[in-house]
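K.L.:
Sharing a model prediction with you, sequence too.
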Amino acid sequence: MGRPAPPPPRGAKKPPPPPEQPQDPYEFRTGEPRLLQAPGGTAPPAGRVVPIAMVTPLSGSRATSMQSREEQTTTLAPTSTQGSEGVLEPVGILQEQYQSLCLKKSKRVNSYILHILQEADEKIQNGEDRVTLNIPGNNRLIPVEKVTGEDFWLLCRVLRKNLNFQGLDMRYNSISDVGAYYASKLLQKKLNLTYLNLMFNEIGREGGELIAKALYKNKTLKYLRMTGNKIENEGGMFFAAMLQINSSLEKLDLGDCDLGMQSVIAFATVLTQNQTVMGININRPVLYGEQEESTVHLSNMLKENYHLAELHVCKHGITNYGMKYLCDALFLNSSLRYLDVSWLSVVSNNIRGKGLVDLSQAMQENLVLSNIYIWGNKFDEATCVAYSDLIQTGRLQPDNTDVKPFVVDGRLYLAEISNGLKKHYYWTPTYGEISNDLANAGFALVPVGQQP
């Protein structure tokens, strides 16, 4: 072991400290609630993703202070660039916040969500102030990673302070009741969200209850789609109770949710007083009994509700008995424009098609009803003649129904046609916006935010 170096002579100057290693200007540090800038205030190169290996953790008192700063800051300060006219423009706000949040929570980045947020950032930079995030899990062109409840939690953390988006389409993912909890928290924020699509996301009764209760005080959401989530009768009762309080929701889709007789009757009862809802879908409930109590209550509702424009009652098992009540209500109703009674059983008392003939006669008297869809019922010759007359006289436009008359050996028949109203019901449009309203998904006749 060598001898220690002698101390410097008294009065000598201390040697200068060694030069610091240059810091990577694009490095993310754990706990910092901001994005680091390159020298001179310029932004990191667009699209640069910092690998996990480049993240430098902080330690000691500095890490503690940075963590406390982050807890007080819910949004990250965006990196900006100086434009040609001196205007500061945000660069990569959503995607950078999402990446930073994943690093903070030690969660894996969902590449599908990151890609959608990058596209949203580009739209915002191009001047769009109302953006809809389409994150469907059933993309037909490219394989995508379905969003889980944990992924949706991180996404909601990013969106909850952003006022640039007005729609969120999460159809065919797997957010479950966990994601429904965070969706309810998102609805409780004062955002500009007007459209929320959660169809087929494995949400059950508990998740349905959370979302319904979140809408008690929500004043912005206009259109909610819960299609295919098995909230059952109990969950349907929570949504019916919500419609007694909510005064902003205009369209509600609860098709294929396994609603029960009690909840269907509850919706019919509530809609006699609710004057805001313009469209409701309660297709394919799980009904019991042979007296068609739900159909009778829906008919009574139509006699008193003069704001409802669309009613979807597919697969309700309505017979001629229930159809008679519906037709009587249509003689008095002056607001309904869209009636979907597809896939019904109208055979009873050996009178084939009488209910459909009564419906055609009601349409002759009700001049407001413009769209009617009847495919899947039992058509006798009288039914075929009645609807052929409606089409030929111009009372029923060919684009506003799902049947078309044709003649074989001197007898009139009805064939099914693709009317397009459910063209994008389960799939989002692949390229651009929908040019034809009739090709939209279900509720396209009365735009959101416009009273009939």
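P.N.:
Looks like it arrived, so ask away.
K.L.:
all contacts plus neighbour counts: C-alpha atoms, from now on.
P.N.:
Will do.
K.L.:
Skipping adjacent residues, who's closest to residue 260 in space?
P.N.:
In space, not counting the residues next to it along the chain, residue 260 is nearest to residue 233; the distance is 4.5 Å by C-alpha to C-alpha, 6 or more residues apart in numbering.
K.L.:
Please determine how far that neighbour is located from residue 288.
P.N.:
12 Å (C-alpha to C-alpha, to the nearest Å).
K.L.:
Neighbour count for those two, which is higher?
P.N.:
In this comparison of residue 233 against residue 288, neighbours counted by other C-alpha atoms under 10 Å, the higher total goes to residue 233 at 19 against 12.
K.L.:
which secondary structure elements does the helix or strand hosting that one contact?
P.N.:
Following DSSP states H and E, one finds residue 233 within helix 232-243. Secondary-structure packing of helix 232-243 (3 or more C-alpha pairs under 8 Å, 6 or more residues apart in numbering; DSSP states H and E): helix 205-214, helix 261-270.
K.L.:
Put this next to the previous one:
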Amino acid sequence: MWKTCLRGRNFTLKLPGNTRPRQVQRLGDDDVLALCKCLQNSECVTGLDLRYNSITDGGAEHLAELLQGRSSLRCLDLMFNDVQAAGARVLGNSSLLSLRLSGNKIGRGGGMEVAGMLQENSTLQELQLADCDLDTVSVMALISALRRNEALRSVDISRPLLFSHQEEWAVHCSAMLTVNSSLVELHLGKMGMTDTGMERLTEGLRRNRGLRYLDLRCNRVTRDGARHLASMLKQNRVLEIVDLSSNRIEDDGAAHLSEAISWPGCSLKELSVCRNSIAAEGLLSLAQAVKANTSLTHIYIWGNYLEEPVFRELISSGRLRQEQTDVTPYEVDGHVFLAEVFQSLRKHVYSTDCDGTDVPAKTDATL
């Protein structure tokens, strides 16, 4: 490693606890302390991947001390450990460019600590807080902080614990998107969003001029929500990728989206409507829209009521290659069947390189 450092290269050190085959136990707080001592004078390890270990607030404190020193660490991935509110507080006060805490149960307290940090932090560019047991209050605090934060480019707050049916968070998110022009990627999966929430959200998206990737997976959006989304897509000239998989827009919702895709100037490049109870009529309308739109290059449709003639229509124009969708035909005894291809939307459109350069999502160098 040190010979490589002399050549001026930076690395992400990857020590995930879910490596297969499993030969060693997962890292704990004492292991993190030893690791931090090794890294305190390192200039080449700029990223640290510690996912799926057993690190608690004590380990987070060791990492925070490392970050306060002369460490060159800029990207920290602690997804699915045992960090709670206290750990979130100490890690938030750092010069990190990327902080991934998804899967840690930081709860309301941790969410409020991070929201407070975002009020003043001007370095953090990527923040992942999915499945962190955030509640309505902490989610709204995080969204409100984004109204003034101009550094963040990518945010994931999917799967919070929201028990209110008023969808106040959607109102706050809409207001934030109206004024925030720096956010590029926003993940709002598993938020319990209904058509009413979608209507509120699209009000802000109509005036937004920065967001390129919108993740709305696994919500409760139906045809009316798809109509609001389609109306917004006719006016928004920035949004390029929409993930609407695992909702329930059906044929009518697919028709609304098809009209928006065919609209002159629609900027959409990638769309997922997997598992949306769409039948032949809706899928055919999407196929016609793909032919009309020269910018849309990827569409994912598996999990609907898909038939071979519909798929043939989708690719017949040559506009869509088979590697740009998630369905492929195969033949048995002269009969054509369809199979799922494990291709999907990119999980991220934005990634922060550990040397501080904005780059497309990519795989980091590994030690």
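P.N.:
Now that the structure is in, tell me what you want to look at. Just so it is clear, the model here is predicted, and its values are computed rather than measured.
K.L.:
Quantify their similarity with the TM-score.
P.N.:
TM-score of the superposed chains, computed with TM-score structural alignment, normalised by the length of the second structure, equals 0.75; 303 aligned residues with a C-alpha RMSD of 2.9 Å.
K.L.:
before we move on, the earlier item: can you put the helices and strands packed on helix 232-243 of the first structure in JSON lines and add distance to residue 395 of the first structure and mean neighbour count?
P.N.:
Written out in JSON lines, the entries for these read as follows (distance: least, C-alpha to C-alpha, whole Å; neighbours: other C-alpha atoms under 10 Å):
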{"stretch": "helix 205-214", "distance to residue 395 of the first structure": "39", "mean neighbour count": "21"}
{"stretch": "helix 261-270", "distance to residue 395 of the first structure": "28", "mean neighbour count": "20"}
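K.L.:
rewinding a little: which ones are touching the residue nearest to residue 260 of the first structure?
P.N.:
Contact partners of residue 233 of the first structure, counting by C-alpha atoms under 8 Å, 6 or more residues apart in numbering, are 258-263.
K.L.:
Swap in 6 Å and give it another go.
P.N.:
If a contact means C-alpha atoms under 6 Å, 6 or more residues apart in numbering, then residue 233 of the first structure has 259-260, 263 as its contacts.
K.L.:
cool, residue 249 of the first structure as well?
P.N.:
With contacts defined as C-alpha under 6 Å, 6+ apart, the neighbours of residue 249 of the first structure are 221-222.
K.L.:
got it, and residue 193 of the second structure?
P.N.:
By C-alpha under 6 Å, 6+ apart, the contact list for residue 193 of the second structure reads 219-220.
K.L.:
The first structure: which residue goes with that one?
P.N.:
Using TM-score structural alignment as the criterion, residue 193 of the second structure maps onto residue 318 of the first structure.
K.L.:
where does that match land in three-state SS?
P.N.:
Classification of residue 318 of the first structure into helix, strand or coil gives coil, according to DSSP: H, G, I helix; E, B strand; the rest coil.
K.L.:
Look up how far residue 326 of the first structure lies from it.
P.N.:
Between residue 318 of the first structure and residue 326 of the first structure the distance is 10 Å, computed by C-alpha to C-alpha.
K.L.:
Repeat that for residue 418 of the first structure.
P.N.:
Computed with C-alpha to C-alpha, the distance linking residue 418 of the first structure and residue 326 of the first structure is 25 Å.
K.L.:
Between those two, tell me which one has more neighbours.
P.N.:
A side-by-side neighbour count of residue 418 of the first structure and residue 326, using other C-alpha under 10 Å, places residue 326 first with 25 against 12.
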